[in-house]
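1. Quick one, fold the following:
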Amino acid sequence: MTTATDLDLSIPGISCAACAGRVTRALNALPGVNGLGVDPVGRTAHLRLEGATLPQVQAALTQAGYPADLPVTRLSIAGMSCASCSGRIARVLNARPDIAAAQIDVTAGEALITHAEGLTPAALARIVTDLGYPARVADDGPTAGPVDEAPALRRAFLIAALLTLPVFVTEMGGHLFPAFHHWLHGMMPQRALWLGQMVLTLTVLAGPGRRFFATGLAALRRGAPEMNSLVALGAGAAFLFSSVVVLAPGLVPPASRQVWFEAAAVIVTLILLGRWLEARAKGQAGAAIRALVALAPDRATVLRDGRPVTLPVADLVPGDLIRLAPGERVALDGVLTEGRGAIDESMLTGEPLPVDKAPGDAVTGGTVNGASALTYRVTAIGADTVLSRIVALVRGAQAARLPVQDLVDRVTRIFVPGVMALAGATFLLWLTFGPDLAHAVVAAVSVLIIACPCAMGLAVPVSIMVGSGRAARLGILFRRGEALQALSQARIVAFDKTGTLTQGRPRVTAIHSPHLDHTILLRLTAAAEARSEHPLAHAILERAEGLDLPAAQDVVARPGQGLSARVEGRALLIGNLRALETAGVAVDADLAARAQDDAAQGATAVHVALDGRHVAALALSDPARPEAAPAIAALRAMGIDCVMLSGDQPATARAVGAGLGLTDIRGGLSPEDKLTAIRAMGAQSVFVGDGINDAPALAAAGTGIAIGTGTDIAIESADAVLMSGDPQGVARAIRLSRAVMRTIRQNLFWAFAYNVALIPVAMGALVPFGGPALSPMLGAGAMALSSVFVVANALRLRTAA
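-> Predicted coordinates:
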């Protein structure tokens, strides 16, 4: 019987009854949705899921153009040690109809869960805790960072080592030095010696090793064994067998009366050592997050009633005036109100040169003031600041699930039960064909201990964590972690022109208006363009600076063409020739010819129609970015084709593209034309753009990369963002992506090869051929080092690209 789940969704895109109707039709078409009600005033929808799921609902709404605004909760989860742990949590969460997506990051011990509003963060934490992995709602904002487990593991390892040392020396010392054996047994009877070893080993297992038994045995009871279960079974079997030999020797055949206390103690100690080293390495892998978090100051000097007061940053509110001393970090995002000076924004863009700031310019929390005393007004606090959003993006990328992870998940899901079955088979085979019971126990314990699902589980996420952290240091933010894999397969990169390959700060270099005064023309066009974000609009406004601009009404942006407006009662159309032709305006041949001449020199022509008559053509020149030509040369050196897709006139696009070394130059494209071109390039395409009209192409490309200086819509549609606006970041991102995937392949090969090669050795496959059996202690050491190897290999990505 299907369980019904009620949902209330916030759908911000609903603006009228027609929108509500489209949402209603989209959801009614989805099987398993009942009791639907859409409120166009509150922009919400209520529905009952009876077979449908939230991911299906969100997909239907997104396809209709009205995606729901779903809350995202971040949980800190303790006790995850391998992929089988994270896989179990992910399966349980993703199986719920009111959860859209659950990303589990085993390396950071965190989960990012997108869910319905009715499912509270506290309820999500309870669900995960009930699975045996204590969870709590994580702190958000720039002050929150990953928990460092290394100190606790170091302390546990040192205690275990001190307790294990006498057990190891008293048992193994006699094998190395017979004289020591005779001296020791002359001092005390063997049974007393074994009793001492038993007490010390029990202290190791119940103290520092308790974590393995508490988590592992609980997982066994739930029918979902994982890495800790293998350790608990292996060490526990060795200890229990040895305890029976000591306390009830009559139950064990005389030939099998051997103790393995040192194996049980050393197993736990070595695995704790491996976990400690692994935690230290993972701490280095998460250094990018901690470095970003450390950029946020704790206190700031605020002007209250005209007097400076030092307050905690947490107490600040938008509108507060903050004094910024020379060399001090900016506490929160704001707008400069007093003073001029340079600010180091390298943490944001990766660019080392400071940026000059004047009153009215934006400043970003975490950046560093130069030698000037400044004052700024706070505009954003908490999770709304740029620094907090960057931290959230990096966390999201680090928790991402790459397609390559599917193979690992399929293997790890059956790995631990498979190992337990092999251990059982090994015990029976050795008991049947081996010399005695003791050898059967030791072989089975060796199989349990040497198997390492941790290495497989860490192979992908730790590489993603280090790679995305390295990208953040280079000024590359991956909004979607999947782009890390997709970029490695890139074969063609398409660039927009304006603001991407050019500086995006064009200037009006010529005005052709034979029948209209230039001042009147600039007043009217600048009044309309004041409502636009396009770089060409800023150029016209800059040229009209000082003029009294009237208010514009009915401003409508026409992506890829221009805009229309009504100014002082007159109908104004500003854009390219296509805009005029679409509107039925007769093109003035002389103005078109002059614009063509300007375009041949690399200028962009903007045509103006007033009350249905073509009256002017403006020439705007936008110099190429100095980094553009080197960026294209670097991509070509990597074997990647480069294309320019521009909405600008073909002649202008050709003039700019040829100067950058491009041969495939396509101008005069509408957003639909760009979309068609990108789709034709396939899944191995990359599109780089920055404007509103680039958003469809950014979303459709195999990987969309937005210039960080562009519009919010473009950035929201992209898979990655270049914070500095430097197109050379595209080559760096691709090189980094290839390095991440190369490291993942190396780690997966090691993890699989290690287990395939050594599990049969632990079973005793070499013994019939005169080869050695594998000691449980050696197995524990090999298992611990396997995980450390995977993490250490991933750390090499910190210097990639």
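
2. all contacts plus neighbour counts: C-alpha atoms, from now on.
-> Noted.

3. Tell me, how many residues neighbour Ala314?
-> Applying other Cα atoms under 10 Å, we find 12 residues neighbouring Ala314.

4. Next, the contact list for it, please.
-> Asp298, Gly382 (Cα atoms under 8 Å, 6 or more residues apart in numbering).

5. can we see that at 10 Å?
-> Contacts for Ala314 (Cα atoms under 10 Å, 6 or more residues apart in numbering) come out as Thr143, Asp298, Arg299, Ala300, Ile381, Gly382.

6. same question, Leu698
-> Shown in contact with Leu698 (Cα under 10 Å, 6+ apart): 674-675, 678, 686-691, 704-706, 714-720.

7. Also Glu50?
-> Counting by Cα under 10 Å, 6+ apart, Glu50 touches Met1, Thr2, Thr3, Ala4, Thr5, Asp6, Pro31, Gly32, Val33, Asn34, Gly35, Pro97.

8. For PyMOL, what selects the buried ones among the residues you listed?
-> Of the contacts of Glu50, the buried ones can be selected in PyMOL as follows, counting by 16 or more other Cα atoms under 10 Å:
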select buried, resi 5+6+32+33+34+97
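
9. Could you identify the most distant pair in the contacts of Glu50?
-> Met1 and Gly35 (18.1 Å; Cα to Cα).

10. run this one through as well so I can compare:
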Amino acid sequence: MPPITTHFNLPITGMTCASCAGRIERTLRAVPGVSKAIVNFATEQAHVEARADSMPALIHAVDKAGYSVMNERLELAIEGMTCASCSGRVERALAKVSGVRSVNVNFASERALVEMVGLPDPEVLIQAVNDAGYTAREITDRQTSDYRARIRGNSERTAMGFAIALAFPLLLPMLLEPFGIHWMLSPWVQASLATPVQFLIGARFYVAAWKALKARSGNMDLLIAVGTTASYGLSLYQWARTPEGGMPHLYFEASAVVIALILVGKYLENRAKRQTAGAIRALEALRPERATQVIDGVECDVAISALRLGDVVSVLPGERIPVDGEVTDGESHVDESLITGESMPVFKPFGAKVTGGAINGNGRLLIRTTAIGAESVLAKIIRLVEDAQGAKAPIQRLVDKVSAVFVPLVLVIALITLIVWLSLGASWETALINSVAVLVIACPCALGLATPTAIMAGTGVAARYGILIKDAEAVERAHNINAVVLDKTGTLTTGRPRIASVIAVNGDEQEVLALAGALQAGSEHPLARAVVEACRARAVGLAPLATSRILPGKGIEGSVGNRRLKFGSRRLLSPGMNIPAYVIKQAQVLESDGHTLSWLVDAGDRPKVLALFAFTDQIKAGAAVAIRKLQERNIECHLLTGDNVGSAKLVADALGIADFRAGALPADKSDTVRKLKKSRVVAMVGDGVNDAPALAAADLGIAMGSGTDVAMHTASITLMRGDIMLIPAALEISRKTYFKIRQNLFWAFIFNAIGIPLAASGLLSPVIAGAAMALSSVCVVGNALWLKTWKPGTAR
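-> Here you go, the predicted structure:
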């Protein structure tokens, strides 16, 4: 039979000309199984006919050619999952859909994050989930999703209430017996109470079990359905064989009470799971739906979705800021605590940047919109938290493997229990009840909830205090960190340097300041901002900048008027360049005093130094305490900076850092991190573009949120404010979260390791087994929720 051929449409990014399209075509045609490949440069699409299983090879070929296949992400709400084996089955079903690159199904949040090539068709994914025996829908509005979850929760509560009301009379004789009261309901009454619990309220277990069997799999529902049906059937058998007028030994209470207890456990478990997702709901609540737009001095109330970049909005005292923007009029203190974790209001003068979701304090502000929708800071924070909570920690892979074989293994153990008891001469009644107890007490729910609930609780509470953990894997890596490499400027220091002195070779400070200011006007580098601020303070006019380019690790080069200039570190100085002796001597003095030095160079035909700039930057408050906390945990601290030796030594000595390296280029920083990784587990902390390679090279990258987007995208953890105390706090919450994961997994495994043998030995009745099983899941989720009590100040 010839292989099935299908048609793929791959959206390609990175093409700049028609030759790129040709190169991709040739690469795709070389892939085994490809019969046709046409790349359209205008639409940026590749149309490929190939074997149905060729998608991974096609993507790899495009990547190898130097381009990339565009991915889209879709979030689905999954209903009907009852244990970890269910989430694994949904994952496998979605992974088989053509075009799916990765799938993460989170049993705790009941969400599936699907990454697909090109524009995904939600209906195809939903159908795949339905075919696997579950229900799926696309999440487009979280408020609607939460509303549906509440409706489902109310339905669960109602079913639980009826089950308890019907099962309690069956349990009552057992409760009264220790007090010497021997009372029993008639068989007809017992059957009347147990039947609706078993087949109406418990119908969900039969439906889910049947779907699992059709998918040639097993789940918790199968164990419950088999176990309770056996108890119910045994009761009917005992009743039928008892002579009229006799009182048979019935087990209706076992089937009904087990179902009621399991429903109680699932209800409490689901309530607790919703609490672990409270961080995202709290962030979503920060988004205002309306804003006051100002057009030609006239204010009008508009929907947030109607705003565009550059629009001006008015925010009165006490109102929530609707957009990311810049203050164009007014000044006020702004409460950003729910976004950055900063407890004190932050003063926002003219020109300051503000974040949507923050609360305006005591003054009216006019704000020009600089980011809307998915590009806003709040939207990015929510996306990061969702990604972290939806991702799987590496330790979860072991749990998934165990869960996949757990139910079949329990069925085998239950069958062995039945056979062994019968072989020992026990009655069918005793053997079957012990076998039922094995089925009831064994449940993979606790295993499936152990990791995701801890991840959701830990990342959620961290986000509340301004610590954004990008992925679950970062939590596992962070708890092993034993070395931290720290950048200086913007990390250990405030990142707001000021000019301490200017030494002009020709003696005209105003002129060299004007040239340096013109060259640095468009730069976001802290030293550039210091130069521009000095020009503004001294009312120095800036000439227009014709061209400019960054010199990585050195500085900046550009043309001001008819002069080509360079501004930056000592590396700009070429050998033999004429530098007055008094300037060299002054540079040595300033550097030994811990100043950062920058040189302004005329880069014409005969390069020469025009001026020397000396900058000073304050060490952040709390930096010494943060370093001491890290060292108390036996974490080595290393200082790595592109600044001069004198400045680096001053900061290192003040903070008690024994190992420091100055004058490091971006490549030097990443090389240093790689060398340290050979003997240590390394975290890199930085905030600038030049820190990005080192952040990527480290075992764990931590970006200061006051830094650049490049650094934050590269890092695994982002600190939303420049408080250096968040570094030990980030490692602490990661360590606590990982500890909770291990703790949960330990108790889940131990529970089954102890409970199943006890049930098989006849030491547990089905009722006690059902209560224990329900309690195990509630305990695991409750244990994870303890993380919500964590505060940065509790780090030790």
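
11. care to give me the TM-score?
-> The TM-score (TM-score structural alignment, normalised by the length of structure 2) is 0.91; 779 aligned residues with a Cα RMSD of 3.0 Å.

12. now, which of the contacts of Ala314 of structure 1 sits nearest Ala634 of structure 1?
-> Thr143 (37.7 Å).

13. Would you mark the buried spots in stretch 87-105 of structure 2?
-> Of all the residues in stretch 87-105 of structure 2, those buried under the rule 16+ other Cα under 10 Å are 87-95, 98-101, 103-105.

14. residue in structure 1 matching Gly561 of structure 2?
-> Using TM-score structural alignment, the partner of Gly561 of structure 2 in structure 1 is Glu568.

15. now that match: how far from Ala616 of structure 1?
-> From Glu568 of structure 1 across to Ala616 of structure 1, the span is 18 Å (Cα to Cα, to the nearest Å).

16. who's more crowded, the two?
-> When Glu568 of structure 1 is set against Ala616 and neighbours are counted by other Cα under 10 Å, the residue ahead is Ala616, at 24 against 12.

17. Assumed the more buried one was part of a strand.
-> Yes - with DSSP: H, G, I helix; E, B strand; the rest coil as the criterion, Ala616 of structure 1 is located in a strand.

18. what's the nearest residue to it if we skip its chain neighbours?
-> Sequence neighbours aside, Ser513 is the residue nearest to Ala616 of structure 1 in space, at 4.4 Å (criterion: Cα to Cα, 6 or more residues apart in numbering).

19. Give the aligned equivalent of that neighbour in structure 2.
-> Ser513 of structure 1 maps onto Ala504 in structure 2, with residues paired by TM-score structural alignment.

20. which residues does its match contact?
-> By Cα under 10 Å, 6+ apart, Ala504 of structure 2 lies in contact with Gln510, Glu511, Val512, Leu513, Val583, Leu600, Val609, Leu610, Ala611, Leu612, Phe613.

21. top of the residues you listed by neighbour count?
-> For the contacts of Ala504 of structure 2, the largest number of neighbours (other Cα under 10 Å) sits with Leu600, at 28 neighbours.

22. Double-check that that residue belongs to a helix.
-> No - judged by three-state DSSP, Leu600 of structure 2 forms no part of a helix; its state is strand.

23. Aligned to it, what sits in structure 1?
-> Aligning on TM-score structural alignment places Leu600 of structure 2 opposite Val608 in structure 1.

24. Tell me if I'm right that that match and Leu521 touch.
-> Yes - with contact defined as Cα atoms under 10 Å, Val608 of structure 1 and Leu521 form a contacting pair (8.7 Å).

25. intersection of neighbour lists for these two?
-> Jointly contacting Val608 of structure 1 and Leu521 under the rule Cα under 10 Å, 6+ apart are Ser513, Val615, Ala616.

26. is it possible to export these to TSV including distance to Val199 of structure 1?
-> TSV is the format used below for those (distance: Cα to Cα, whole Å):
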residue	distance to Val199 of structure 1
Ser513	98
Val615	98
Ala616	95
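
27. Next, work out how far apart Val625 of structure 2 and Leu787 of structure 2 are.
-> Computed as Cα to Cα, the Val625 of structure 2 to Leu787 of structure 2 distance reads 24 Å.

28. Can you pick out the residue with more neighbours from the two?
-> A count of neighbours by other Cα under 10 Å puts Leu787 above the other of Val625 of structure 2 and Leu787, at 23 against 14.

29. so who does that one touch?
-> By Cα under 10 Å, 6+ apart, Leu787 of structure 2 lies in contact with 276, 454-462, 733, 736-737, 740.

30. which residue in structure 1 lines up with it?
-> For Leu787 of structure 2, the aligned position in structure 1 is Leu797, judged by TM-score structural alignment.

31. what's the spacing between its match and Val740 of structure 1?
-> For Leu797 of structure 1, the distance to Val740 of structure 1 - Cα to Cα - is 7 Å.

32. likewise Leu407 of structure 1?
-> Going from Leu407 of structure 1 to Val740 of structure 1 by Cα to Cα gives 17 Å.

33. cool, Ala232 of structure 1 as well?
-> Taken as Cα to Cα, the span from Ala232 of structure 1 to Val740 of structure 1 is 34 Å.

34. same check, this time on Asp39 of structure 1
-> 46 Å.

35. can you check Val309 of structure 1 too?
-> As judged by Cα to Cα, Val309 of structure 1 and Val740 of structure 1 stand 47 Å apart.

36. Those two: which has the busier surroundings?
-> Comparing Val309 of structure 1 with Val740 by other Cα under 10 Å, the one with more neighbours is Val740, at 27 against 13.

37. Need the counterpart of the more buried one in structure 2.
-> For Val740 of structure 1, the aligned position in structure 2 is Thr737, judged by TM-score structural alignment.

38. How are the strands of the stretch 551-700 of structure 2 distributed by residue range?
-> In the stretch 551-700 of structure 2, the segments counted as strands under DSSP state E, counting those that start in this stretch are 555-560, 563-568, 596-602, 608-616, 636-640, 659-661, 682-686, 700-704.

39. any chance of these in a markdown table, plus distance to Met247 of structure 2?
-> Formatted as a markdown table, those follow (distance: least, Cα to Cα, whole Å):
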| stretch | distance to Met247 of structure 2 |
| --- | --- |
| strand 555-560 | 95 |
| strand 563-568 | 97 |
| strand 596-602 | 95 |
| strand 608-616 | 93 |
| strand 636-640 | 75 |
| strand 659-661 | 84 |
| strand 682-686 | 71 |
| strand 700-704 | 69 |
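
40. To Trp183 of structure 2, which of these lies closest?
-> Here strand 700-704 is closest among the strands of the stretch 551-700 of structure 2 (Cα to Cα), at 65.3 Å.
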